[in-house]
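*Asks:* just coords:
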């Protein structure tokens, strides 16, 4: 008679938790996912508007093969679960001096646009930057992002075998310093410096190697039909098809440890769920705060979760826009990046912010009339104060956001009220112990990537997944973290058994 399937509880139905649950259930384990929210997605939230659900979380989908590989690993197809549209225009950019620049999925088209925007020298600099970003991405994809546990020793050996990587890495420069050396036009340095914010950092304090983020975006940006939350819904359906059970609107209150190993997970309704393995898909800082029990307070060093990454003020609303013609992804830059990141570093709201706008109903070939859905993001410092933001703070954000856009000629009818705003303090309440930080540990410093926690903890049977764990923030990285957690669990199960515990049709891909 076959032994009962190993019981796994996944705490959190974000992209990392869903990814791990799918793989583990497919391998034959008994998987239950719990989440305090009523729907899956974690930070992939929505607001209800007259135009339909509007995204209030991540907006950019890149690295499509990461998601295709997840579906392929369990014998399914991504295209059967969600409809994706490749964006020909990656993003449209505006500056206060009236200049604009589109970047395209076709690199030659982007190079031509940069030349028209800033001249032949800028075009040559852009092409050199693209080659550099590609070289860095390809060099660090396997030994870092796709490795379950990245090794400084293996990475150093890799770099020593390819010494041309060292000047491309610019190890003693920040991203801002590196870009200032690569681009003679300050607007282009400002544009590519914003990629530090993709992982919650400032270009003035993040390592130069983050320039590789451009290559991830240059490989393709995808619009999810129906909104980004549909991607989370598709993973939920795939998980259910593998036999995963879900319990929404239920919070975990403690992970029970007996004799140094996992025994169960306690829920807020008093239920005790027996478990041999637990995947924690919350902010890793919650463990150090004791939110999952005293036994896990010391499971991570403080450097694994601190310093904290950026937060944001996020508007999610529906309105009729008037002004410049937007595409799906749009960036309205401040006059100088110091005006944005200086105040943020001091814990203040920038008076002259850069604003990102996702025009959710726009995209290649789509220019709707009438009411549309929008998400506007202003970078902000995290907030340890989980109290409700004051009316003054909300109104100040409203004034600065929409007055800034009005200077570009962009207005909305009606101008959204503060009920459509999510503040850093609100994020702190939504995601316990996060302090409102949206990306986990800060990427500041050359060694930040090695300080971020990996899938395995020192407590046997507890694993991490999500944007706060390796390989980091962003939906492709969070999805990869779930793969790493599943691989770690299946490896640990195999190492403690004389025979394979379960059948694994399709296998589990590991680097």
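*Replies:* Sure, I can see it. Treat the numbers as computed from the prediction; the structure is a model and nothing was measured.

*Asks:* Going by C-alpha atoms from here, please, whenever you check contacts or count neighbours.
*Replies:* Will do.

*Asks:* Assign residue 376 to helix, strand or coil.
*Replies:* strand (DSSP: H, G, I helix; E, B strand; the rest coil).

*Asks:* before we go on, here's another structure to hold up against the first:
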């Protein structure tokens, strides 16, 4: 008889865990509180406009493809994507524009031409990013940090002799100021701290690993949109025999003699040999694990930033805009000080605009664009969000109008808003934080919950709030690390 497993939540890590466990011979039941799979990686459709609701950047596509390969399927037959010729289009208030071409030689030439920054500085920076990745990825991204064997293998030993070059003892901003002569390039590379909700003026320079993913490996776009990652993996899981139960909120994990044996849903008990939590770790301990010993040291850690997103249907095509666009703040340090210290929104926020209709025209009516317009904001600490959102909307519109020389409000056809309070209610993310605990100190990697419980046998964890962290690739890797611990 096959072993039974229960997965709490069908976020991207929950889907990956379901596929991996099914391939190990487990009977898999997934209980999801929402009426749809995917968690943050879902979609919104409004009056002919389609928006990817959450994550908009796609890197390390091999992590998605691997799930098809282990299932005996050809990924291209079920999920297809392209490599982006331009990773991002950057705009500044003084009229400067930089296209971050996927071809690093073109990107370096663009930077040298527009900013006077020597191309050699760009190549050197990306080489350093690759160096960090080559040394830390095998250790921090592909293994548990909470098992002795991780620290006694050749990958770990190799890192011990390179600690000074891995950015652990500096901040991202200091490393970038040392690397580049032009403040705009420092700002451009500091932006990568936002990929896991961190502050570049506090987070370790180790996070300079991220540009390697975007430039040296590549930024990609699923041909059917980001939501197709969810849909393709959900279909794969169903075809493998995974059973999904939607509108089924888990009320409690059943623990007997320090062993997880099942869950309670709508007052009914469901039993299994292993229980996997894909719910935000903090909220899980506050709700479904509230009777168990609490890892207070981890629960009390500062949380990552959140987001304020305006989904705008725009009755015009802006040919100067790409799939990913950034309109930078004039004072980046002050913006992050507001987010992490003042717990507020700076009057001149950096604006990110994701427009999938650039690559997928049917996401907007003809002659229109679908703008996913986002700024980084603090997580929910009880602020007056109604006032903050109103003020931020005004600031964003003014900034867009200045830089693009337009009157964007007269072009708005539809609008929907996602903010920290609704992020928390829809995705069970503690305080609406997008990436769980903050990474604003050099010990952050060690202050994430393990992929297993040290107190409760047969209880495992995956998703963006546990090791190795948030974002699609790391969530998928969390499922891999976790399922590798479970015997089939």
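*Replies:* The structure has been received and is ready for your questions. This structure is a prediction, so every number in the text was calculated from the model and none was measured.

*Asks:* So after superposing, what's the score?
*Replies:* Superposed pair, TM-score by TM-score structural alignment, normalised by the length of structure 2: 0.93. Supporting alignment: 482 aligned residues with a Cα RMSD of 2.4 Å.

*Asks:* any idea how far the aligned partner of residue 65 of structure 1 in structure 2 lies from residue 113 of structure 2?
*Replies:* Using TM-score structural alignment, the equivalent of residue 65 of structure 1 in structure 2 is residue 62. If you measure residue 62 of structure 2 against residue 113 of structure 2 using Cα to Cα, to the nearest Å, the figure is 34 Å.

*Asks:* again with residue 273 of structure 2
*Replies:* Counting by Cα to Cα, the gap from residue 273 of structure 2 to residue 113 of structure 2 is 61 Å.

*Asks:* Those two - which one has more neighbours?
*Replies:* Legend: neighbour count by other Cα atoms under 10 Å for residue 273 of structure 2 and residue 113, higher for residue 273 (17 against 13).

*Asks:* Could I get the contacting residues of the counterpart of the more buried one in structure 1?
*Replies:* Residue correspondence to structure 1 (TM-score structural alignment): residue 273 of structure 2 is matched to residue 276. For residue 276 of structure 1, the contact set (Cα atoms under 8 Å, 6 or more residues apart in numbering) comprises 6, 7, 8, 261, 262, 263, 264, 461.

*Asks:* all helices for the stretch 401-511 of structure 1, in order.
*Replies:* Remark: helices assigned in the stretch 401-511 of structure 1 by DSSP state H, counting those that start in this stretch are 424-430, 448-451, 475-495.

*Asks:* just those: most buried one?
*Replies:* helix 475-495 (a mean of 24; mean count of other Cα atoms under 10 Å).

*Asks:* what about that helix, distance to the chain center?
*Replies:* Here helix 475-495 of structure 1 is found 17 Å from its chain centre; the criterion is Cα atoms, centre = their mean, to the nearest Å.

*Asks:* Which neighbouring elements make contact with that helix?
*Replies:* helix 15-26, helix 64-72, strand 462-464 (3 or more Cα pairs under 8 Å, 6 or more residues apart in numbering; DSSP states H and E).

*Asks:* if I look at the alignment partner in structure 1 of residue 329 of structure 2, how far off is residue 350 of structure 1?
*Replies:* With TM-score structural alignment as the criterion, residue 329 of structure 2 lines up with residue 334 in structure 1. Here the criterion is Cα to Cα. By it, residue 334 of structure 1 lies 10 Å from residue 350 of structure 1.

*Asks:* so residue 474 of structure 2 makes contact with residue 464?
*Replies:* Yes. The criterion here is Cα atoms under 8 Å, and residue 474 of structure 2 meets it with residue 464 at 7.1 Å.

*Asks:* ok so, going back, ranking the helices and strands packed on helix 475-495 of structure 1 by mean neighbour count, which comes first?
*Replies:* helix 15-26 (a mean of 30).

*Asks:* In structure 2, point out the residues matching that helix.
*Replies:* Counting by TM-score structural alignment, helix 15-26 of structure 1 corresponds to 12-23 in structure 2.

*Asks:* Which residues does that stretch contact?
*Replies:* By Cα under 8 Å, 6+ apart, stretch 12-23 of structure 2 touches 5, 7-8, 27-28, 30, 38-39, 41, 67, 70-71, 230, 233-234, 236-237, 240-242, 278, 462-464, 472, 475-480, 482-483, 488.
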